[in-house]
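[1] Fold the following and give me the result.
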Amino acid sequence: MGGKLNFSLQQQRGMSYWGWLLIIAVLGFALTCVSKMAPAYVDARYVNEALKTLGQNPNLENMTKGQIKKELGRFFLVNNVRGEPTKSVQVVRGAKGTVVSINYELRQPLMYNVDVVMKFNKQLDTAKPELCCDPLIDLEQFRKRD
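    Purely as a prediction, here's the structure:
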């Protein structure tokens, strides 16, 4: 019986050098991806919050396009949102309401010549503010109806 115990303990030596190297490489790649992409998703979360906050404004229908953009700009400034989200705000007025759209694409270099492309499309339709922030309509078709 002692011989079987020694044999099974010799089989259980732990992970090899290559096993540890593989785990470290996979974790390193995952951390690199997270560190490069996380800021874009944090900004997208703030864009979502900005549109929801704007949708709760009772004077939204009476605001001009400039006032709407200024209100969003203040929210972005307070929450340190910069770059593409702030540049891609569109306000389209229609017969049934106003659509505020923030549709943008970010290209983030990951390593060497590999880039990650992230697309974000958030909309607030004043006719249906409870359905904020998923894109409900194609803005090009919305413009053609009016």
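[2] contacts and neighbour counts: CA atoms only from here.
    Noted.
[3] For stretch 76-96, buried residues please.
    Going by neighbour count (16 or more other CA atoms under 10 Å), the buried part of stretch 76-96 is Phe76, Val81, Pro85, Thr86, Val89, Gln90, Val91, Arg93.
[4] Could you do stretch 31-44 as well?
    Cys33, Met37, Ala40, Asp43, Ala44.
[5] other SSEs contacting the longest helix that the chain contains?
    Criterion DSSP state H: the longest helix present in the chain is helix 17-55. Applying 3 or more CA pairs under 8 Å, 6 or more residues apart in numbering; DSSP states H and E, one finds that helix 17-55 contacts helix 65-78, helix 84-87, strand 98-111, strand 114-125.
[6] another one to check against the first:
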Amino acid sequence: MNQTASMKNQQGVSYLGIFFAIVLFALAIKIAVAVWPAYWDDRVINSQIEEALSSLPKDTTQNKFKQDLSQRLEMNNIRDLKVDDIMTVTNTAGLAVKKDYEVRKPFLMNIALVMTFQKDFDQRSASTGE
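    Take a look at the predicted model:
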């Protein structure tokens, strides 16, 4: 008799619980789909900057570096970000690149996800492999 009463109290997951779990899972998938391309593009941009800094000669001008990097990004299918908009390049004892940009992705109705990407690169450390 006591065992029967405890079995009635154990009913498992309710329909409402399952519904909330599905909603949370769908929300997580939507966030991942919105955020993943921007982070992937940033990884490609970082690798292309490092490759360009290590392969170009030390006396390369800022304009030549930007042209080379623009071609590299276009070959990697990154066409919505322009080099002049996302970074500044200086040349004092070697090229130095300061990447600083943000990406806004619409999420739900009037809510947008904002991702900020910042990183500094230096030709001296890129060429020595540090």
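[7] TM-score for this pair?
    Aligned and superposed, the two chains score 0.83 in TM-score terms (TM-score structural alignment, normalised by the length of the second structure); 127 aligned residues with a CA RMSD of 2.0 Å.
[8] returning to that earlier point: would you convert the helices and strands packed on helix 17-55 of the first structure into TSV that also reports distance to Leu5 of the first structure?
    Output for these, formatted as TSV (distance: least, CA to CA, whole Å):
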stretch	distance to Leu5 of the first structure
helix 65-78	65
helix 84-87	64
strand 98-111	49
strand 114-125	51
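[9] Nearest to Ile24 of the first structure among the ones you listed would be which one?
    Closest approach to Ile24 of the first structure among those (CA to CA): strand 98-111, 17.1 Å.
[10] State the span of the second structure onto which that closest one is aligned.
    On the second structure, the counterpart of strand 98-111 of the first structure by TM-score structural alignment is residues 95-108.
[11] so who does Phe20 of the second structure touch?
    Phe20 of the second structure makes contact with no residue, according to CA atoms under 8 Å, 6 or more residues apart in numbering.
[12] what do you get for Leu139 of the first structure?
    Contacts of Leu139 of the first structure (CA under 8 Å, 6+ apart): Val92.
[13] which residues make contact with stretch 49-65 of the first structure from outside it?
    Contacts for stretch 49-65 of the first structure (CA under 8 Å, 6+ apart): 68, 71-72, 75-76, 91, 97-98, 100, 123-124, 126, 129, 132-133.
[14] Which pair of those residues spans the longest distance?
    Phe76 and Gly97 (23.7 Å).
[15] Show me what Gly55 of the first structure lines up with in the second structure.
    In the second structure, Gly55 of the first structure lands on Leu53 (TM-score structural alignment).
[16] now do Gln67 of the first structure
    Per TM-score structural alignment, Gln67 of the first structure is aligned with Lys64.
[17] okay, now that match: neighbour count?
    Lys64 of the second structure is flanked by 11 other residues according to other CA atoms under 10 Å.
[18] Distance check, it against Gln48 of the second structure.
    Note on Lys64 of the second structure: its distance to Gln48 of the second structure, by CA to CA, to the nearest Å, is 15 Å.
[19] ok, now Lys99 of the second structure?
    12 Å.
[20] and if you look at Thr116 of the second structure?
    From Thr116 of the second structure to Gln48 of the second structure the distance is 19 Å (CA to CA).
[21] The two: which is more packed in?
    Higher neighbour count among Thr116 of the second structure and Gln48: Gln48, with 18 against 11, using other CA under 10 Å.
[22] Distance of Ser125 of the second structure relative to Lys64 of the second structure?
    From Ser125 of the second structure to Lys64 of the second structure the distance is 20 Å (CA to CA).
[23] Show me what Ile23 of the first structure aligns to in the second structure.
    Mapped onto the second structure by TM-score structural alignment, Ile23 of the first structure lines up with Ala21.
[24] Next, count neighbours for that match.
    Using other CA under 10 Å, Ala21 of the second structure has 12 neighbouring residues.
[25] try Leu27 of the second structure
    Leu27 of the second structure, neighbours per other CA under 10 Å, totals 14.
[26] Could you do Ser6 of the second structure as well?
    Residues near Ser6 of the second structure, counting by other CA under 10 Å: 10.
[27] Right, I'll leave it there.
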